[in-house]
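>>> no FASTA, just this:
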């Protein structure tokens, strides 16, 4: 595993500008996100405590400086323009994770079994690095993401719960409208979290996990925490191209009268599958891998698809879940 990244001394304050801050943060991100790791769980390499603390302080000072500068700026007609200085670091992070995921996709192997292994170990490494980045850049979550959510720019927005204005017809006061909006938002949030395994009364840990999955499943323009931002880009840039079903060529044929229809190839003809789905099928059918390793790959891939926001009704997630259930029943049977 890579060694500890040490603190690099510099006379310039990294919080004075975005370019200075990014030049200070980027090497640490490269180390924890991209450095090779021999750990089976992809554990991210450590960075020196001095550098870790320095990045924390630099991010904090940067956001404080930007907030103070925005107070002294003249009022702009476009409110979005006044917040550009607060979004820039977030946009650069999004671009960084985009490039990191694309770099991983370049190394995709041609062999099916190798593809599954590569996907599992690449995600484990990327996920561990993203977790470290999320902790390292906690001030981005605190000073930008949280504010964006308060401003209705998060993964779940008021527009998502207001299908029509009919709910507003009986509202008689501002206080009542706020209460209606808050109630509808809570109801919609619970509805969305159920899609990711959460049920009313579950633990707070399950709620946090379900919300992080929902965040990763959101569209790119929605502001989410750093970890979910990384997961979302891994899904969009790496996984979704592998899940894409190839388009079948359609041939235009001349109409022929009294043509005898051909019998179907089977009662349930096979549908075209994405590359990752075909690779998983090959994994499940092979005898070259023992059941223990097969179960590890299948269960880890299933968890990865959950974390990056692939819906539970996706055919590949269903297939993986079915195999996990069968494996669990088989193991239980032989135990008795």
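Great, that's in hand. Just so you know, these numbers come straight off a predicted model, no measurement behind them.
>>> C-alpha from now on. contacts and neighbour counts both.
Fine.
>>> what about the spatially closest residue to residue 59 that is not a sequence neighbour, how many residues nearby?
Closest residue to residue 59 apart from its sequence neighbours, by Cα to Cα, 6 or more residues apart in numbering: residue 139 at 6.3 Å. Applying other Cα atoms under 10 Å, we find 21 residues neighbouring residue 139.
>>> so residue 139 touches residue 56, yeah?
Yes. Using Cα atoms under 8 Å, residue 139 is in contact with residue 56, at 7.1 Å.
>>> another structure for you, compare them:
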């Protein structure tokens, strides 16, 4: 059969070429490095694509150039700090400024995505699912692109500086309650590992294998506070939760004395009992109860939404996650 008979495949987005920097050194300063990185991030995270589950790629020379630029910038920063007369506790970890810019980038991106959300609750889930899939694919690709930052800055911050998703301070209370005077160092270390395991079990079946364990930890990292140092992909998912999901989960506050648009009736009146007040909760209620949605499609959307909430770190005991979990358990 001819290609015309088979139908044309969607045009693929070309690789983003390595931008010309002339004689300029991308790693000479934070501003020059960021100017070099931004086109790659924009292409990976924001470019339109026919496949929302796969991020567009960049040219291999650009890919290696980003790695080299990050390496050179952080290395030169480390050397400058080491040569400084400042005390070690007064000097930030090398790479902190770059990591903060990346965090801001994902935060700004998520706020842009939220601004594009439809005003009609019935269209909200149709927007969220492909929107998140595309964003998450970009986050995973950016995570690979910026792997040097993960290996140098994130690993050091999480382990050496104890600023990861779960710190000693987080589990100190647990250990203090169960510790005995006679406990050896090995026994205390075991209790620390047990607490970490207990936390990870909240996010998945960690006994299912290495992939399941890594997936659970990624969710736990995304659930952490903004003061915690986590891998780039978890950083991006955490920002999606904070800047996109949480505003949709929030219950709007109305000023006294003013009638709110689409106000939910008071249960003490003659009207029906009040329903969910957050936009996303209302959209989920409509999805699960609507007679206009085929059951297979309803199940698919509920599953995709549940995966998204888990992936961005919405905790398992959140009412919306419990509601979706209950629906999935009976379907």
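Looks like it arrived, so ask away. Keep in mind it's a predicted model, so treat the numbers as computed, not measured.
>>> quick revisit: tell me the counterpart of the residue nearest to residue 59 of structure 1 in structure 2.
Aligned by TM-score structural alignment, residue 139 of structure 1 pairs with residue 148 of structure 2.
>>> quick one: the helices in the stretch 201-336 of structure 1?
With DSSP state H, counting those that start in this stretch applied, the stretch 201-336 of structure 1 shows helices at 204-217, 226-234, 240-243, 275-285, 291-307, 315-335, listed in chain order.
>>> deepest in the core, which of those is it.
Most buried of the helices of the stretch 201-336 of structure 1, by mean neighbour count (mean count of other Cα atoms under 10 Å): helix 226-234, with a mean of 26.
>>> before we move on, back to that, what about the residue nearest to residue 59 of structure 1, which SS state?
Following DSSP: H, G, I helix; E, B strand; the rest coil, residue 139 of structure 1 is assigned to helix.
>>> output the residue interval of structure 2 matched by stretch 186-196 of structure 1.
With TM-score structural alignment as the criterion, stretch 186-196 of structure 1 aligns to 193-203.
>>> quick check, residue 275 of structure 2 in contact with residue 282.
Yes. Assessed by Cα under 8 Å, residue 275 of structure 2 is found in contact with residue 282 at 7.4 Å.
>>> any idea what residue 219 of structure 2 aligns with in structure 1?
In structure 1, residue 219 of structure 2 lands on residue 213 (TM-score structural alignment).
>>> for residue 89 of structure 1, see how far away its match is.
23 Å (Cα to Cα, to the nearest Å).
>>> what of residue 143 of structure 1?
Plainly put, residue 143 of structure 1 is 11 Å away from residue 89 of structure 1 if you go by Cα to Cα.
>>> more crowded one of these two?
Legend: neighbour count by other Cα under 10 Å for residue 143 of structure 1 and residue 89, higher for residue 89 (20 against 16).
>>> what's the distance between the more buried one and residue 203 of structure 1?
Taking Cα to Cα, one finds residue 89 of structure 1 at 33 Å from residue 203 of structure 1.
>>> might you report the residue contacts of the counterpart of residue 329 of structure 2 in structure 1?
Alignment note (TM-score structural alignment): residue 329 of structure 2 maps to residue 325 of structure 1. Residues near residue 325 of structure 1 by Cα atoms under 8 Å, 6 or more residues apart in numbering: none.
>>> residue 191 of structure 2 now?
residue 175.
>>> residue in structure 2 matching residue 22 of structure 1?
So, by TM-score structural alignment, residue 22 of structure 1 is matched to residue 34.
>>> report the contact partners of the residue nearest to residue 223 of structure 2 when sequence neighbours are not counted.
Among residues not flanking residue 223 of structure 2 along the chain, residue 313 sits closest, at 3.8 Å (Cα to Cα, 6+ apart). Contact partners of residue 313 of structure 2, counting by Cα under 8 Å, 6+ apart, are 219-224, 237-238, 241.
>>> and with 7 Å instead?
219-220, 222-223, 238, 241 (Cα atoms under 7 Å, 6 or more residues apart in numbering).
>>> I'd like those residues as TSV, with distance to residue 205 of structure 2 appended.
Below are those laid out as TSV (distance: Cα to Cα, whole Å):
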residue	distance to residue 205 of structure 2
219	12
220	13
222	17
223	17
238	21
241	22
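>>> out of those, what pair is the most spread apart?
Of all pairs drawn from the contacts of residue 313 of structure 2, the one with the longest distance (Cα to Cα) is 220 and 241, at 12.4 Å.
>>> before we move on, what SS does the alignment partner in structure 1 of residue 166 of structure 2 have?
The alignment partner of residue 166 of structure 2 in structure 1, by TM-score structural alignment, is residue 156. Under the three-state scheme (three-state DSSP), residue 156 of structure 1 adopts coil.
>>> likewise residue 23 of structure 2?
Applying three-state DSSP: residue 23 of structure 2 is coil.
>>> just give me the neighbour total for it.
Using other Cα under 10 Å, residue 23 of structure 2 has 6 neighbouring residues.
>>> same check on the one 10 residues further on?
Using other Cα under 10 Å, residue 33 of structure 2 is surrounded by 19 other residues.
>>> thank you, goodbye.
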